[in-house]
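J.: Turn this into a model:
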Amino acid sequence: MRSPAKTIHPLFPCVIVAIIALAAAACKKEEPVQPSPVWQNTFTPWLENNNQRDTVFDDENITFSTNNTPSDRYIWSWGDGSKSDTTQTHYAIHRFKRIGMNIVKLRVERGNTYGEKTDSIWVKHRNIPHCGFRIDSDDSLYVQNTSHFVANINTEDCQSNCSFGYQWDFGDGSMGTGYHTTHSYRNTGSFLVKVRITRCGGPDTMVQKRIVVSGSSAITAYKCLCTSPRGGNPFLDTIQVQNLPYNPIKVEGGVLRRSGIANRYFGEYNCNLNGCETYTLDVFNTLDSIQYKVVKSWVEYTCLGRKL
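T.: Alright, predicted model coming up:
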């Protein structure tokens, strides 16, 4: 009787291949890992500005050189964001892109040794035209409000290869920076605002402007009872004032002028042949109430009221 044929497992070939691969890997000789070269700073190269000037212009080609000795590599960093790699060439020519102080750095590499040297050079912009400025601000400035100030160019053909710098003095001990800046005054009064404009390669410019800061811009209304000890008929009066408690303005027209007494202001309105409506205004510190005197048709009334 014939024996049945044996069946080979389908994964048997894969197992054989894996065994052969493992055996080959075990017999393979591992390659040694080459260590990274260790850089050593062993010398200081010579560095010379061939123009022999510490100050140059941005339209010049400036030549720098170093020792003319066998070297693998010369790497130049110009201080203006650019670099040069002059392998086997001991000099380099560069036109600087940044106005102002630039630090030139040279790195010389020989094998696994290197040396570094730095030099400084001041770069100016040639033929900078004069630029005039003016200070622009809000038409009306009020205490505790945010006031805007802008240093605008006031001359034609003002050009520069570099940006301007702005240093503000608001006249109350506060400072600011920027072409457009803001400031909030804590007190009323007259202030001399100054801004110094600086730019690379050119002289500084100082501009100033005197401003007046008034009180609050809010309008406050008061309803008052007006009486006269001289027999005039009492009446109710509603008055609206602005800029309390500093330099109040009677909204109906005209300005109430300070009379010399604290928180007292004076103004005349609606003048005709019968005289003027004369207001003498006293502002109370709380601003909740108001007292003033008004003369109408030669009769003086005292008005006292509270905020609506």
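J.: switch to C-alpha atoms for all contacts and neighbour counts from now on
T.: Fine.
J.: Spell out which helix or strand contains the nearest residue to residue 205 once chain neighbours are set aside, please.
T.: Among residues not flanking residue 205 along the chain, residue 197 sits closest, at 5.0 Å (Cα to Cα, 6 or more residues apart in numbering). Assessed by DSSP states H and E, residue 197 sits inside strand 189-199.
J.: One more sequence to fold, the one below, so I can look at both together:
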Amino acid sequence: MITRIAERLFPSGRGRALPGASAPGDPLAEASDLVVRLGGREVLAGVSLTARAGEVLALVGPNGAGKSTLLAALAADLPADRGTVRVCGRPVAEWPARELALRRAVLPQAAALSFPFTVEDVVRMGRAPWAGTARDDEDDRAVREAMAATEVDGFAARPFSALSGGERARVALARVLAQRTALLLLDEPTAALDLRHQELVLRICRERAAAGDAVVVVLHDLGLAAAYADRAAVLRAGAVAALGAPAAVFTGELLSEVYRQPVEVFAHPRTGAPVVAPIRGS
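T.: The predicted structure is shown next:
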């Protein structure tokens, strides 16, 4: 069944131009003056940013700030009303779907499946874009390594529908890793996870960046963003309020204003990374 799904989604694999390697710092996803309207409301208002090979870029901000919308626009899952989105230097509208799937992998907030696929089946879906290409012989190894990295190999034969929310989240991430693209777009990958697996997921993000990928990740946990991201974009009301290294942009003044919650920021005593804590009454 997985093979039939791959053939239906990504036909005519032979002869497809395969992506080449990226150099550190290469722009793999770019938004320029991006405007997106949903339901008559302007959700993104002139956003510009670049995700580069070899870095983790965190998108942070309060609910409704536009983080998931920006990620979906970078993935070409939402059209721009104005402005430009490029993946690997090319406007996303010019990429055929099967070619785009070789260059970027997307983890949505929720994963739902109607059929009783096993965990391994779901992870193997990440290999669908490569069917019929010169790299389809990597399928078994890619699936095996992705399941091991996310610690889901111990229940590979279990039905996806029988998993807990956190287990499903890790399986969905394994699918993205198995796709083996140079650009990873992850929407709240730690939302359903316990402390150990939150750290695991962000370590994977760092490892992928160290290997030359560009990772864009939506996070609500500012501590995780500060500890693992090379740069952070702080979004507010559909615009970028600040963009830079977490140590530079995570200030008490800015975050208190953006989140409408008084916070204090101090350096971790061992790592020096910013630690963000709400200011509470006695």
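J.: TM-score for this pair?
T.: Their TM-score after superposition, calculated using TM-score structural alignment, normalised by the length of the second structure, is reported as 0.22; 107 aligned residues with a Cα RMSD of 6.5 Å.
J.: Just the buried positions in the strand holding residue 197 of the first structure, please.
T.: 189, 191, 193-199 (16 or more other Cα atoms under 10 Å).
J.: helices and strands around that strand, which ones?
T.: strand 164-169, strand 205-214 (3 or more Cα pairs under 8 Å, 6 or more residues apart in numbering; DSSP states H and E).
J.: What are the boundaries of the helices in the stretch 1-150 of the first structure?
T.: 12-27 (DSSP state H, counting those that start in this stretch).
J.: need the strands for it, in chain order.
T.: 40-41, 47-49, 55-57, 62-66, 73-77, 83-85, 91-94, 100-110, 113-124, 133-137, 141-142, 146-153 (DSSP state E, counting those that start in this stretch).
J.: Highest mean neighbour count across the ones you listed, which stretch is it?
T.: Stretch with highest mean neighbour count among those: strand 141-142 (a mean of 22; mean count of other Cα atoms under 10 Å).
J.: same for that one, what does it pack against?
T.: strand 205-214.
J.: Would you mark the buried spots in the helix or strand just after the strand it packs on?
T.: The helix or strand immediately downstream of strand 205-214 of the first structure is strand 219-227, counting by DSSP H and E. Within strand 219-227 of the first structure, the residues scored as buried using 16+ other Cα under 10 Å are 220-227.
J.: Using JSON lines, please lay out these together with distance to residue 270 of the first structure.
T.: Listed next are the buried residues of strand 219-227 of the first structure as JSON lines, based on distance: Cα to Cα, whole Å:
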{"residue": "220", "distance to residue 270 of the first structure": "21"}
{"residue": "221", "distance to residue 270 of the first structure": "20"}
{"residue": "222", "distance to residue 270 of the first structure": "20"}
{"residue": "223", "distance to residue 270 of the first structure": "20"}
{"residue": "224", "distance to residue 270 of the first structure": "19"}
{"residue": "225", "distance to residue 270 of the first structure": "20"}
{"residue": "226", "distance to residue 270 of the first structure": "18"}
{"residue": "227", "distance to residue 270 of the first structure": "20"}
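J.: Which neighbouring elements make contact with the helix or strand containing residue 28 of the second structure?
T.: Here residue 28 of the second structure sits within strand 27-38, counting by DSSP H and E. For strand 27-38 of the second structure, the packing partners by 3+ Cα pairs under 8 Å, 6+ apart come out as strand 41-52, helix 67-74, strand 82-87.
J.: so what's residue 277 of the first structure up against?
T.: Contacts for residue 277 of the first structure (Cα atoms under 8 Å, 6 or more residues apart in numbering) come out as 268-271, 294-297.
J.: so residue 265 of the first structure sits right up against residue 257, yeah?
T.: Yes. With contact defined as Cα atoms under 8 Å, residue 265 of the first structure counts as touching residue 257 (5.0 Å).
J.: So these two - more neighbours on which side?
T.: residue 265 (22 against 17; other Cα atoms under 10 Å).
J.: in which helix or strand would I find that one?
T.: Short version, using DSSP H and E: residue 265 of the first structure is in strand 264-272.
J.: Which helix or strand lies directly C-terminal to that strand?
T.: strand 275-283.
J.: Who are the packing partners of the helix or strand that comes right after that following strand?
T.: Sequence order places strand 289-296 as the next helix or strand after strand 275-283 of the first structure, per DSSP H and E. Strand 289-296 of the first structure is packed against strand 275-283, strand 299-307, with contacts defined by 3+ Cα pairs under 8 Å, 6+ apart.
J.: Out of those strands, flag the one nearest residue 175 of the first structure.
T.: Among these, the nearest to residue 175 of the first structure by Cα to Cα is strand 275-283 (32.9 Å).
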